[in-house]
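> sequence-free structure coming up:
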């Protein structure tokens, strides 16, 4: 291997490492905020029907980890008003399964989500209506 090849490969590796550090640091919102701080700015539209009922249920059962208005909480849980949770990637059924069975950590570094006891299917429907309403109001379709 020539000196030129070694320098080129070393430079390419360095660029890849720097890029990975920048990418992962930018995606770990907990690194940039203090514990418990909200991770996203969420516009809340006027709510009615199931979404309005879901807001109250979300506040009681989900906000401790997922933050007020599903904005996420540093050190606790991810924002649900985020493109990762758009319906095409996480269908409504994913929310039902998450509540009933919990979720293994996969998109974020908050750890596993435990199952949430005492939340009925009707409650989850209202919570999903609330989260989807927030998502649409914030450009997530």
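Yep, that arrived. No experiment lies behind these values; they were computed from the predicted model shown.

> from here on, just use CA atoms for contacts and neighbour counts.
Noted.

> so which bits of the lengthiest helix in the chain are buried?
Counting residues, the longest helix found in the chain (DSSP state H) is helix 3-27. Within helix 3-27, no residue counts as buried by 16 or more other Cα atoms under 10 Å.

> identify each buried residue in the following helix or strand past that helix, please.
With elements assigned by DSSP states H and E, the helix or strand that comes after helix 3-27 is helix 49-61. Neighbour-count burial for helix 49-61, counted by 16+ other Cα under 10 Å, picks out 50, 51, 52, 53, 54, 55, 57, 58, 59, 61.

> the fifth one: what's it in contact with?
This means residue 54. Counting by Cα atoms under 8 Å, 6 or more residues apart in numbering, residue 54 makes contact with 123, 124, 125, 126, 127, 128, 129, 130, 131.

> please name the nearest non-neighbouring residue to residue 87.
residue 141 (6.9 Å; Cα to Cα, 6 or more residues apart in numbering).

> that neighbour contacts residue 84, doesn't it?
No. The criterion here is Cα atoms under 8 Å, and residue 141 misses it with residue 84 at 10.9 Å.

> residues contacting the spatially closest residue to residue 103 that is not a sequence neighbour?
Ranked by Cα to Cα, 6+ apart and with sequence neighbours excluded, the top spatial neighbour of residue 103 is residue 113, at 5.0 Å. Applying Cα under 8 Å, 6+ apart to residue 113 gives the contacts 98, 102, 103, 104, 105.

> please compare the first structure with the one that follows:
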């Protein structure tokens, strides 16, 4: 092999090792960070300057029913439930109807290892629509669309 091919292969190997060592979304400073403590938020959430009136109602319902597992501002809660401010829950993957179905029927664990989510009692379809509006506004503020 000639020298330029060897240099190109070497560069590819170095780039591959760097990619694996610093997975997307990590920096050298966070690559060695310890996981969050039990009950701690799993992600940092930027809050919008204001919420629509529907999202405000959703925030109230979310705090009353969902935050015990999904954390304050849907940041997740280590050991309890996943963050909803996460690319997995973007509208193109988990549409708004997925929230209705999850509340009504529960959800089998499939993206995270928190166990199954049971159906949630006491929420109307309107409540879930408002919660969904709240989560979607938080997601948009955090670049998830």
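It's in. The structure displayed is predicted, hence computed values, not measured ones.

> TM-score for this pair?
The TM-score (TM-score structural alignment, normalised by the length of the first structure) is 0.78; 115 aligned residues with a Cα RMSD of 1.6 Å.

> would TSV of the buried residues of helix 49-61 of the first structure with distance to residue 38 of the first structure be doable?
Shown next, in TSV, are the buried residues of helix 49-61 of the first structure (distance: Cα to Cα, whole Å):
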residue	distance to residue 38 of the first structure
50	25
51	21
52	21
53	22
54	20
55	17
57	19
58	15
59	14
61	17
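
> ok, now how distant is the residue nearest the centre of the second structure from residue 4 of the second structure?
Among the residues of the second structure, the one closest to the centroid is residue 86, at 2.2 Å (Cα atoms, centre = their mean). Distance of residue 86 of the second structure to residue 4 of the second structure, given as Cα to Cα, to the nearest Å: 42 Å.

> before we move on, what about residue 55 of the second structure?
58 Å.

> what does residue 96 of the second structure align to in the first structure?
In the first structure, residue 96 of the second structure lines up with residue 92, judged by TM-score structural alignment.

> which one is its match nearest to, not counting chain neighbours?
In space, residue 92 of the first structure is closest to residue 128, 6.7 Å off (Cα to Cα, 6+ apart).

> I'd guess the one you found is in a helix, am I close?
Yes. Counting by DSSP: H, G, I helix; E, B strand; the rest coil, residue 128 of the first structure is found in a helix.

> what about the aligned residue in the second structure for it, neighbour count?
Residue pairing (TM-score structural alignment): residue 128 of the first structure is matched to residue 132 of the second structure. Neighbours of residue 132 of the second structure under the rule other Cα atoms under 10 Å: 23.

> identify the residues contacting the counterpart of residue 104 of the first structure in the second structure.
In the second structure, the residue matched to residue 104 of the first structure (TM-score structural alignment) is residue 108. Applying Cα under 8 Å, 6+ apart to residue 108 of the second structure gives the contacts 115, 116, 117.

> any idea how far residue 108 of the second structure is from residue 90 of the second structure?
18 Å.

> ok, back up a step: quick check, nearest of the contacts of residue 54 of the first structure to residue 32 of the first structure?
residue 131 (24.5 Å; Cα to Cα).

> is it true that residue 115 of the second structure touches residue 106?
No. Between residue 115 of the second structure and residue 106 there is no contact under Cα under 8 Å: 11.0 Å.

> what is the burial count for the aligned residue in the first structure for residue 52 of the second structure?
Aligned by TM-score structural alignment, residue 52 of the second structure pairs with residue 48 of the first structure. Residue 48 of the first structure: 12 surrounding residues under other Cα under 10 Å.
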